[in-house]
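[1] One predicted model, sequence on top.
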Amino acid sequence: ERIAAQKAAEERAERVAARKAAQERAERIAAQKAAEERAERAAAAKAAQERAERIAREKAAQERAEERQRAREEAERKERLEREQQRKEQERREREEERRQTPPVRTGDPRSIGRAMVAERGWDAAQFQCLDNLWTKESNWQVDATNPTSGAYGIPQSLYPELMAEAGPDWRTNPATQIEWGLGYISGRYGTPCGAWAHSVELNWY
């Protein structure tokens, strides 16, 4: 009986040890599996983060490239616009120089020429009336009118007649040249013919 009891006890101990070993093995397997799952999740999270960072870097690089492209295009547009403006300004200056060097042929009496040139400057009929009053008083629109006292000459009665050469070499005989110079003088000194006429009325000279 003692032998049987001892054998039974040994069998129970073996079964307990086997169950314990099986449990420990199961726990190790579960722990290993959990560790592997955590590692997989960590790796997946790291990969996702790296992918997100890579996408963000690529997006930022793309945005910088697009911004540089837009800046280049804007700079090119401004450069083209500036060149176009310079070209137009050059053409305008060339036309102005050509116009200055080859003034239009004026026909008609000096008063009619003066009326047309006043209109070309954007002055209205009232301004021409002031000019007519002024130059009728000064020279009666005579190209060769000369003041024996002061030496003033021509339609605008320039005190320094040679200054009219600024408007053209034919200033002695061409009414249009004299009128062009006279209108420039009036514009620069009085602003308008009516300003010059008011000064003449007040002081008897302009």
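    Right, received. Where do you want to start?

[2] CA only for contacts and neighbour counts going forward, please
    Will do.

[3] what helix or strand is residue 8 on?
    helix 2-101 (DSSP states H and E).

[4] That helix: what's the following helix or strand?
    The first helix or strand that comes after helix 2-101 along the chain, using DSSP H and E, is helix 110-120.

[5] For the helix or strand just after that following helix, name the packing helices and strands.
    Later in the chain than helix 110-120, the nearest helix or strand by DSSP H and E is helix 125-138. Packing contacts for helix 125-138, counted by 3 or more C-alpha pairs under 8 Å, 6 or more residues apart in numbering; DSSP states H and E, involve helix 110-120, helix 193-203.

[6] now the angle from the first one to helix 125-138?
    Here helix 110-120 points in a direction 140 degrees away from that of helix 125-138 (axes from the mean of the first three to the mean of the last three C-alpha atoms, to 10 degrees).

[7] Next: the last one.
    Angle, helix 193-203 to helix 125-138, by the same axes, to 10 degrees: 40 degrees.

[8] Put this next to the first one:
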Amino acid sequence: MSTSDRGAWRHAARAFRPHRTIPAIVVAALLAAAAILTLVGAIAATAGSPVRLPALERTMGWAAANWADPATLVASSLACLAGLVLLGFGLIPGRPRLIPLASADPNSVVGITPGAARRHLASVADQVDGVSRARVRLGRRRLDVRVTTPLREPGDLPERVTATMEHHLEELAPLRPPRVRVDVRHRGH
């Protein structure tokens, strides 16, 4: 992969990176609630009349009195772990929802959904002479093509399907082209 291809890959990966909205909303809501409670408490304490929230006072009194209690330690450890997990979800990007494709314009990013790529490549494999049915699995680095043929002796069918798939992958131009693996199965009529 050349330097320009790596740059295009990084640009496309950034553009197609899925957003982690649910963990972000949960973390934002919890932080906003904590900030509002802290702000209200600070303003009330500064004004000379602390806020009295009975449920919060009971919880704080229980937590302050029972730090040595194993249940308190387990609950606080789980809360800390949940916060770290949510933070990790927010920082680590998920799998892209689109497969980035090469573009002649360096300022544009083009992509195709994995489902559309699978359907397109399966229809391409179906058009090869001797293939009655084709199924495609598209992984991160590999394209598995399973073709069914009525021929008892497939001969060079795997090579023809492989060549056809590689040719169409060149036309489709994914930034990271997968390796093609073809599996031929015989199904008599």
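    Now that the structure is in, tell me what you want to look at. Just so it is clear, the structure is predicted and the values come from calculations on it, not from any experiment.

[9] What TM-score do the two superposed chains give?
    Once the chains are laid over each other, their TM-score by TM-score structural alignment, normalised by the length of the second structure reads 0.25; 79 aligned residues with a C-alpha RMSD of 5.4 Å.

[10] excluding its backbone neighbours, what's nearest residue 133 of the first structure?
    For residue 133 of the first structure, the nearest residue in space outside its immediate sequence neighbours is residue 197; the separation is 7.3 Å by C-alpha to C-alpha, 6 or more residues apart in numbering.

[11] contacting residues for the one you found?
    Residues touching residue 197 of the first structure, when contacts are defined by C-alpha atoms under 8 Å, 6 or more residues apart in numbering, comprise 130-131, 133-134, 206.

[12] Return the list of helices and strands in contact with the helix or strand hosting residue 31 of the second structure.
    Secondary structure here is read from DSSP H and E; on that basis residue 31 of the second structure sits in helix 21-47. For helix 21-47 of the second structure, the helices and strands in contact under the criterion 3+ C-alpha pairs under 8 Å, 6+ apart are helix 70-91.

[13] Would you mind listing the buried residues in the helix it packs on?
    Along helix 70-91 of the second structure, these residues count as buried under the neighbour rule (16 or more other C-alpha atoms under 10 Å): 72, 83, 86, 89-90.

[14] now the angle between helix 21-47 and that helix, please.
    120 degrees.

[15] thinking again about what came up before, can you lay out the contacts of residue 197 of the first structure as JSON lines showing distance to residue 120 of the first structure and neighbour count?
    Putting the contacts of residue 197 of the first structure into JSON lines (distance: C-alpha to C-alpha, whole Å; neighbours: other C-alpha atoms under 10 Å) gives the following:
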{"residue": "130", "distance to residue 120 of the first structure": "16", "neighbour count": "18"}
{"residue": "131", "distance to residue 120 of the first structure": "14", "neighbour count": "25"}
{"residue": "133", "distance to residue 120 of the first structure": "19", "neighbour count": "17"}
{"residue": "134", "distance to residue 120 of the first structure": "19", "neighbour count": "26"}
{"residue": "206", "distance to residue 120 of the first structure": "23", "neighbour count": "19"}
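
[16] Closest to the centroid, which residue in the first structure?
    For the first structure, the residue lying nearest the average C-alpha position, counting by C-alpha atoms, centre = their mean, turns out to be residue 78 (6.9 Å).
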